[in-house]
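# below are the sequence and a predicted model; questions follow.
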Amino acid sequence: MTVDTSSTDESPIGAGAELLSVDAAVAAAEAVLAQRFGSTITLIDAEDLAGSGPATVVRARVDSSSFALPRTLVIKHYPGAARQGQDDSFAREAASYQLFTALSPEDRMCPELLAHSADQRVLVIDDLGRMPTLEDKLCGGDSRAAETALLSWARSLGRLHFSTANREADFNALLRRLNPRNRTGEAPDDDAGAAPGDVTEQTPHLLEQAFGMRTPDAVREAAARAAEQIRAGGYRAFSPVDLWPDNNLVTGAGVRFLDFEHGRVRSALIDAAHLRVPFVSASHPLSLPAGMSEAMIAAWRAEVVGLWPALADEDTLSAYLLDTELLAVWHATCRHVPGLADVRNASRTGRAAALVTWWRGLAEHAEHSDRECDTAVAEHAARVAAALDTRFGPDLELALYPAFR
């Protein structure tokens, strides 16, 4: 039998499964809350929040409870067991929330974890309410509100790094307790800072294969040094990894981070690359106006300089940012170029325009560097940007987020 997937029936295929998953999430949450508080807690008015990751995300109201619980809660339920040999998103998220819940409220850059269960694979967290996301601000019509939200995001990221910089052992212990098979190490392969050694090998090969462009030895060496800096162990702190605008709520107390499915401790300089190359690992990144990235970097640095005083030196910080920017742009190139093989006359909101803009930005930043080794990086980046523009353009430039148009 052939199923007609074009049907306009108001009850689409899969709707029943979605309802079942919401019911399963609520049941798991009620069970873990009863275990946590020693009394039955009933949840009603469940609302599917349509999370983009592997978890079912639900908002529910507390119907009756003798405990001082919030009126509404958010449930994240990871159905099924962790797969052998793969990172366990539930374990990473649970360990992340446990790490932050142990901090004082002013250092907690996320909702509070109220209950969790490794057996039920469920998290129950405080509901911050129907606040706008950073994505909402960037796609709105108020440029000043978008600027304020971006600076708040950068400050929150800095406070997150500051408060977790010496908590790597704690995080890894929590992670092992939840799932002994989970990896600690660096970021997963879908992030801008992932597997720096692999990126330094793959990107030159890809550029030569796709554009006939050779990467000079001096540029390869610069990338290798940048990768070694990331692996060296300095400036380590917790990272949400998925630093995307829709993963952050803009609250009256500042921006709060929501999703930690890939959370881990790694070099905070990888996260700082998202200030120089805004939201480089997001699925649909756009551009920010001139000067915005510099203001975000200043806001982030103000929060971490007490912990890492070397970053107070402008040349030191610029060198680190250029290194991580190089790796972020190289990784984005590896991710996106293979999928652009059939693209011609690309739009200003697509990945080809993003790559052209990011390579041009890398060229400009390297050109202003005082390090002799960055001259070759600047020249090579400018040539790559030109080659990308010739292939996918002409005159490509990534469009601004709507709030700044």
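Ah, there it is. Numbering: from 1, shown residues only.
# from here on, just use CA atoms for contacts and neighbour counts.
OK.
# go through the protein and flag its longest strand.
strand 56-64 (DSSP state E).
# other SSEs contacting it?
Strand 56-64 sits against helix 15-37, strand 42-48, strand 72-77, with contacts defined as 3 or more CA pairs under 8 Å, 6 or more residues apart in numbering; DSSP states H and E.
# now tabulate those in TSV and tack on mean neighbour count and distance to Gly252.
Output for the helices and strands packed on strand 56-64, formatted as TSV (neighbours: other CA atoms under 10 Å; distance: least, CA to CA, whole Å):
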stretch	mean neighbour count	distance to Gly252
helix 15-37	18	28
strand 42-48	17	24
strand 72-77	25	18
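# turn these into a markdown table, including distance to Leu307.
Converted to a markdown table, the helices and strands packed on strand 56-64 look like this (distance: least, CA to CA, whole Å):
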| stretch | distance to Leu307 |
| --- | --- |
| helix 15-37 | 36 |
| strand 42-48 | 40 |
| strand 72-77 | 33 |
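# enumerate every residue touching the residue most central in space within the chain.
Nearest to the geometric centre of the chain sits Asp242, at 1.7 Å (CA atoms, centre = their mean). Residues counted as contacts of Asp242 (CA atoms under 8 Å, 6 or more residues apart in numbering) are 191, 259-260, 262-263, 281-282.
# another structure for you, compare them:
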Amino acid sequence: MTVLTEGRIIRVVRAAEAMLSQRAGSSVVLEDPEDLGGRGRTTVVRVRVAQNPFSQARTLVIKALPVDEEPHAFHREIAAYKYATTLPTQSRPGPQIIASDAQARVLVLSDLGHGRSMSGLLTGRDVTEAVHAVSAWGQALGRMHAATFGGESDFRALLRRGANSAQDVNVLRDQAVRAFSLFDGALRALDVPVPPRVTGMLANACDLFTEGEHRAFSTSDVGPENILINGEGVQFMDYEWGGFRDAILDVAYSQVTCGSVLSAPSQRASDPAVRERLEEALVDAWRAEVALIWPALSNRRVLARRLLAARLLWVWLSTVWMLPLDGLQPTVADIVEAGIGGTVDLAGAGTDDLAVVGASLSGANGHLHDLALYTSDPRVLVTRWADLATAAGRAGDDVLSATAVRIGAALTRDWLT
């Protein structure tokens, strides 16, 4: 641990002590900080509760952002934790919020303890164990969705208590809309014709962030890197962009990110049949939990069609983040993070346009690269398109299947040959 890191952790622990002491009306002492890492400039620390007369908790987790960080996203994260904490224990997706200070950018959470990561289970040697793990994953998603369907007004009330503008902060929605605006130009640059129906599917999938028949709470980044399995089951670890969206987006996100872990060349589960088996186990477990509230989704064909559109969105979004501009850096991921992606025509952009884009990157927040969806491995992206083509073929959507094959072939041509 560097001196700078140690100093930052000590400051975070002292801030949490002050917050908890004020809340309890008595001195709270936290000791033995353990650095758990954190994305970007976020600090995450596990601490032992050495003195607290009003709590039985032995350990807690502190999450802190720099005070100069943009506040509205943090208000949204607080609201997400508060909302999830009100849920019944069996439906609660992860840690409970103990205390928060929006001005200091500090959260204190319950400690989920130690367990096994979903990524580790998926990359193990036991396929049966992996099937059980993804079934638990789907079941946990379904329980969260079933428990929160119809609860969006309560979540919005929590958002309003923090900051009105926090209601407008929805990072993944904004990235999806910007990436969709790049769709036609990027594919022209790849020499891939796209049927209007596929473009329409992508547009409809973007609407699932703000509309949809199956709106429920989501912790947002529900990929395997953010899942811990402990004695109480599946725990989703990060609520940074939590909120309400159509639950179909969560299931499709899980399919895509699960397949990414399994498709790594070194993994024994790179076999497409194994990936298909695991995806089906995840979806079946999820559907069983939501069948009573969304009976139409018990029809496998109906559910498959809806999942295809959402899956297309996630596969395209992860692809567009990695597409280079005429062979130059930055990539589209950098442009979208800088917040100006919707203004650039990839097929028609000139050198001067790219220079302006590159000069704007210092403002990028870097968080996209921490998502389970993000990959810098072209082989993973090519496999995602192949898996989408296979899924579309199984669902009888030959148009989408053929389009996914063409895009995968174009990426293989440009990146892997």
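Thanks, I have it. Quick caveat: nothing in here was measured; it's all calculated off a predicted structure.
# out of the helices and strands packed on strand 56-64 of structure 1, nearest to Pro180 of structure 1?
The closest of these to Pro180 of structure 1 is strand 72-77. By CA to CA, the value is 19.8 Å.
# closest one of the contacts of Asp242 of structure 1 to Arg360 of structure 1?
Nearest to Arg360 of structure 1 among the contacts of Asp242 of structure 1, with distances taken as CA to CA, is Ser281, at 17.4 Å.
# aligned partner of Gln59 of structure 2 in structure 1?
Quick fix: residue 59 of structure 2 is Thr, not Gln. Mapped onto structure 1 by TM-score structural alignment, Thr59 of structure 2 lines up with Thr72.
# tell me which element the alignment partner in structure 2 of Ile297 of structure 1 falls in.
Taking TM-score structural alignment, Ile297 of structure 1 has Val283 as its aligned residue in structure 2. Secondary structure assignment for Val283 of structure 2, by DSSP states H and E: helix 272-290.
# from the chain's centroid, how far away is that helix?
19 Å (CA atoms, centre = their mean, to the nearest Å).
# just stretch 144-159 of structure 2 next, same as before
18 Å.
# what range in structure 1 matches that stretch?
The aligned range for stretch 144-159 of structure 2 is 160-175, by TM-score structural alignment.
# what's the span of the matching stretch, first residue to last?
One end of stretch 160-175 of structure 1 to the other measures 18 Å (CA to CA, to the nearest Å).
# which of the residues in that stretch are buried?
Of the residues in stretch 160-175 of structure 1, 160-165, 168, 171-172, 174-175 count as buried by neighbour count, 16 or more other CA atoms under 10 Å.
# the match of Ile297 of structure 1 and Ala140 touch, don't they?
No: when contacts are counted by CA atoms under 8 Å, Val283 of structure 2 is not listed as touching Ala140 (11.3 Å).
# before we move on, the earlier item: can you report how many residues lie near the match of Ile297 of structure 1?
Applying other CA atoms under 10 Å, we find 25 other residues in the vicinity of Val283 of structure 2.
# skip the chain neighbours and tell me the closest residue to it.
Leaving aside its sequence neighbours, Val283 of structure 2 sits nearest to Gly138 (CA to CA, 6 or more residues apart in numbering; 6.1 Å).
# need the contact list for the one you found.
251, 281-286.
# same check for those residues, but in structure 1.
With both residues aligned by TM-score structural alignment, their matches' CA atoms under 8 Å, the contacts of the contacts of Gly138 of structure 2 that structure 1 also has are 282-283, 285-286.
# distance to Ala309 of structure 2 added to those residues, as CSV?
Converted to CSV, the kept ones among the contacts of Gly138 of structure 2 look like this (distance: CA to CA, whole Å):
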residue, distance to Ala309 of structure 2
Leu282, 18
Val283, 15
Ala285, 20
Trp286, 18
